[in-house]
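>>> just a sequence and a predicted model for now, questions to come.
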Amino acid sequence: MRISTAHAHDQAIETLMKRQVELTDLQDQLTTGKRVAKASDDPAAAARAERALAGVLRADTSQRAVEASRTVMSQTESAMSDAEDLLQEAREGLVAAGNASYSDQERAGLAAKLRAIREQLLSVANRTDGAGTYLFGGQSASAVPFADQPGGVAYQGLTGEVRTEGGTDLPLSADGSSVFMSARTGNGVYVTSAAAGVTGAWIDNGQVSDPGALTGANYTIQFSVSGAGTTYAVLQNGNPTAITAAPYTSGQDIAVDGMTFKISGVPANGDQFTIAPSTPTLSVFDTLDRAINQLSTPGRSAAQIAQGNTDALRDIDQSMGQMQRARAVAGEVLARIEHETSRLDTQKLANQTERSRAEDLDMTQAISEFQNRQTGYDAALKSYSMVQRLSLFQYLNS
């Protein structure tokens, strides 16, 4: 078979150009450090790299949401700590108000102190994160959550929380209604109270003596005073019970259907005390308003002062307990945020590693291959140069 000189020349040139293209591609890979620069380089690896990049971007988005939650919950926890300090200060004032030697003027001074504490507490409840978002606004964190109205402080936010996307599901706001206005009334199970007009006796907060005997009904303790002494009867939901004309002794335990409480002092004929089931409706602002109103009222009897202080301290303690529970939840969220941060860091690193494996270049192997191809290309150039010098005229002249 005869091969023409022109054909051999073209074939050699084509081979040299192919080797040059391969060297150029390897040089580009060495420069960028990427084995796959476009999908056509390796479709399967490019798809893997794209999936890994999407995972990295999702992790970045989730990390931003987690950091936003961390900022809000840290500020929320700090705000609740400030609120607890204010309530403790109010409690100390109420304890002092129970001093029998205090005058009406001194109690009015304590009322002024409680009024200042109330204003500070309202300011804490309406605190923002510094960027215009209200910490306790619930699902409406862009509007002022608590409004001081003639009838007391009202919650204007939407109950619930704004939360991050489903992958992390972390709060970006707190439900102010739950924190400040949803403590349980009374002792947490039932509420004791004196009816209007009772001036000579008072009732304590009571306790549960037998949980299995609780009925959840409303009870009324009615007193009768006659020549035979002072007795009381117990009504359940307005109906008589087996307790009728029971002799009364001040400060002695009264047991009714799993509840035990004390009534002290000297009840008048017709005085009544009520026991009702506890409800999660106690507002810390209403508690302070009632305490301020009572401390500002002159001429109260010793029994009325004792009843007012007993009720106020009970309600303050319940509000503080609710605040502590909410603060504990915020602490749990902050601990969970740490775990989420660690998880997202691990997830992001795994996706970055997968992307690197799919598209990054093995530099050692690439340099070795480049050197081999360069050596081959140099040899091909020299071989081609030598063949090009061969011709009949050069042979005849040699």
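Perfect, I can see it now. Numbers count the residues shown, from 1 in each chain.

>>> only C-alpha atoms from now on, for both contacts and neighbour counts.
Fine.

>>> just checking, next helix/strand downstream of the strand or helix carrying residue 63?
Secondary structure from DSSP states H and E places residue 63 in helix 43-97. Moving toward the C-terminus from helix 43-97, the next helix or strand (DSSP H and E) is helix 104-125.

>>> angle of that following helix against helix 43-97?
180 degrees (axes from the mean of the first three to the mean of the last three CA atoms, to 10 degrees).

>>> show me what helix 104-125 is packed against.
helix 43-97, helix 284-295 (3 or more CA pairs under 8 Å, 6 or more residues apart in numbering; DSSP states H and E).

>>> could you give the angle of the helix holding residue 63 to helix 284-295?
Using the same axes, to 10 degrees: helix 43-97 against helix 284-295 is 10 degrees.

>>> tell me what helix 43-97 is packed against?
Helix 43-97 packs on helix 104-125, helix 302-359, going by 3+ CA pairs under 8 Å, 6+ apart.

>>> tell me the buried residues in the shortest one?
The one in question is helix 104-125. 104, 107-111, 114-115, 117-118, 121-122, 124-125 (16 or more other CA atoms under 10 Å).

>>> go ahead and name everything in contact with it.
79, 82-83, 86-87, 90, 93-94, 97, 135-136, 145-146, 176, 180, 285, 288-289, 291-293, 295-299 (CA atoms under 8 Å, 6 or more residues apart in numbering).

>>> next structured bit after it?
Heading C-terminal from helix 104-125 (DSSP H and E), you reach strand 146-149.

>>> could you pull out the buried residues of that next one?
residue 146.

>>> got the contact list for that strand?
122, 125-126, 153-157.

>>> chain center to that strand, what's the gap?
Centroid separation for strand 146-149 versus its chain: 24 Å, with CA atoms, centre = their mean, to the nearest Å.

>>> which residue, neighbours along the chain excluded, lies closest to residue 72?
Spatial nearest neighbour of residue 72, excluding adjacent residues (CA to CA, 6 or more residues apart in numbering): residue 172 at 6.1 Å.

>>> putting a second one here so we can go through both:
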Amino acid sequence: MRISTFEYFTSGVSTMNNQQASLSNLYAEISSGKSLQTAADNPLGAAQAVALTAQAANLAQYSTNQSSALTSLQQEDSTLTSVTNVMQSIQSLVVNAGNGTLNDTDRSALATQLQGYRSTLMTLANTTDANGNYIFAGFQGGSKPFNDNASGVGATYAGGPGQRQVQISDTRTINVADPGSAIFQSVSSNESSPVSSGSAANTGSGTIGPVSVTNSNDPANSSTYTITFGTTTTGTPPTTSTVSSYSVTALDPATGTTTTVTPPTPYTAGDNITLGSQTVAISGTPASGDTFTVAPANTGNVSDTDIFTTLDSLVNALKQPADSTSSLATLQNALTTAGTKISNTYNNVLTTQTAVGGREQEVTATQTAMQTTSTQTASNLSDLVSVNLPAAISQYEMTQTSLQAAQQAFAQIQKMSLFNYLSS
């Protein structure tokens, strides 16, 4: 078989071009550290690399979101811890204020101390983060959430109703801030006690105690009960006597109707009065016309669950002179009412803090799981696009040697001409 000189030249040049191109590609891989220079090098690998790169970018953003969410939750958790400490101090003060040996001056001093706790609580409710956003303002982070009412009693919430959220994974968005209205102007539905109170207009010495609940699921407990005192004549003439008595009415929140649930009944100080699945005792000597109420912790009226209103009312009660049995009874009733409301708010803060702690744990767990995913994604991407330097350098040296051999062979082939032999 004869091979023409043209074929020799063409084959040699083609071989050297291919080796030169291979050298160029290997050099580009070694210098860049990437085995995929263009999609044409490996179409399937390039598509996988694009998908992995996008996944890595998403994971990096989620990692940033997780760190931000955890910082926000930790600050809220820390602030709520401070709130619970203040609430505990307030509860101790309320107990102290019930000491019968205190005089008006002592109680006035306690009122001043309570005002200090109230100011601290307001400051905590208006806490800001490192960016100057109010952490309890809901969606309106730039607006101060709580402002004192012009009347001097209670506060108005000016923040948003919703919770700020951060997406920490493809499938999970987590709340990172609770609105202040749900903390300082609301109570926990599961951890709250009914509130008993005496009318400020009462003239007798009757005092109402805390409410005991025997069945928390009884629908009758949702009613607001009013206990009204009067007198009842007993016996048959000419032997009759007039005794103190009480009657009970219930206001149904669903229908707005008031019904009598207990007709006039002789009153015995200290005896339990049954109100649905609740009982309450009244002591002392109520005057005819005196009224007492027992209501659910949350009646739908913000002022009933606003801790600032509760504290302001208690400050006012402590500043009033208590120089008679009637005024002392009014003070005691105010302390009982405030004590229950403060306890309900305290439990609500604890419930919120527990939820915040749970979200912190969830973010931390997500961070741990996603770190593993991020590491694996980076490894897969590296395996796909990164060059194996030892192998690439070895291949480069081999290709370079082959090219040099091809060049030398081509030089020798150039000399293979019949004329060279004829001329000799």
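Thanks, I have it. Note that the coordinates shown come from a computational prediction; the quantities given were computed from them, not determined experimentally.

>>> in JSON lines, list the helices and strands packed on helix 43-97 of structure 1 along with distance to residue 163 of structure 1.
Listed next are the helices and strands packed on helix 43-97 of structure 1 as JSON lines, based on distance: least, CA to CA, whole Å:
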{"stretch": "helix 104-125", "distance to residue 163 of structure 1": "20"}
{"stretch": "helix 302-359", "distance to residue 163 of structure 1": "12"}
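
>>> ok, residue 288 of structure 1 to residue 313 of structure 1 distance?
As judged by CA to CA, to the nearest Å, residue 288 of structure 1 and residue 313 of structure 1 stand 10 Å apart.

>>> over to residue 260 of structure 1?
19 Å.

>>> again with residue 335 of structure 1
32 Å.

>>> of these two, who's got more company?
residue 313 (20 against 12; other CA atoms under 10 Å).

>>> my guess is the more buried one contacts residue 92, does it?
No. Assessed by CA atoms under 8 Å, residue 313 of structure 1 is found out of contact with residue 92, at 9.4 Å.

>>> if we can go back for a sec, now, of the contacts of helix 104-125 of structure 1, which are buried?
Buried, going by 16+ other CA under 10 Å: 79, 82-83, 86-87, 90, 93-94, 97, 135-136, 145-146, 176, 180, 285, 288-289, 291-292, 295-296, out of the contacts of helix 104-125 of structure 1.

>>> circling back: right, and the helices and strands packed on helix 43-97 of structure 1 - which one's nearest residue 15 of structure 1?
When the helices and strands packed on helix 43-97 of structure 1 are compared by CA to CA, helix 302-359 sits nearest residue 15 of structure 1, at 28.3 Å.

>>> mean shift between that closest one and structure 2?
Overlaying structure 2 shows helix 302-359 of structure 1 at a mean distance of 1.4 Å from the equivalent residues (mean CA distance after the TM-score superposition for structure 1).

>>> and the strands in the stretch 201-350 of structure 2?
207-208, 212-213, 224-236, 239-251, 258-266, 272-275, 278-283, 291-295 (DSSP state E, counting those that start in this stretch).

>>> wait, which of those strands is closest to residue 381 of structure 2?
Nearest to residue 381 of structure 2, of those and by CA to CA, is strand 212-213 at 63.0 Å.

>>> and the residue in structure 2 that residue 310 of structure 1 lines up against, how far from residue 86 of structure 2?
Under the alignment (TM-score structural alignment), residue 310 of structure 1 maps onto residue 336 of structure 2. Residue 336 of structure 2 is 19 Å from residue 86 of structure 2, where distance means CA to CA.

>>> same check, this time on residue 375 of structure 2
45 Å.

>>> before we move on, what about residue 409 of structure 2?
93 Å.

>>> what do you get for residue 385 of structure 2?
58 Å.

>>> just give me the match in structure 1 for residue 162 of structure 2.
In structure 1, residue 162 of structure 2 lands on residue 160 (TM-score structural alignment).

>>> if we can go back for a sec, how about the match of residue 310 of structure 1, what does it touch?
So, once contact is read as CA under 8 Å, 6+ apart, residue 336 of structure 2 ends up touching 196-197, 208-210.

>>> still touching in structure 1? Go through the residues you listed.
For those, the aligned pairs still in contact in structure 1 (both residues aligned by TM-score structural alignment, their matches' CA atoms under 8 Å) are 209-210.

>>> compare the contacts of residue 336 of structure 2 and tell me which has the most neighbours.
Busiest of the contacts of residue 336 of structure 2 [other CA under 10 Å] is residue 196, holding 26 neighbours.

>>> pretty sure that one sits in a strand.
Yes. Looking at residue 196 of structure 2 with DSSP: H, G, I helix; E, B strand; the rest coil, it is inside a strand.

>>> spatially nearest residue to the aligned partner of it in structure 1 (excluding sequence neighbours)?
Using TM-score structural alignment, the partner of residue 196 of structure 2 in structure 1 is residue 192. Closest residue in space to residue 192 of structure 1, ignoring its immediate chain neighbours: residue 275 at 4.7 Å, by CA to CA, 6+ apart.
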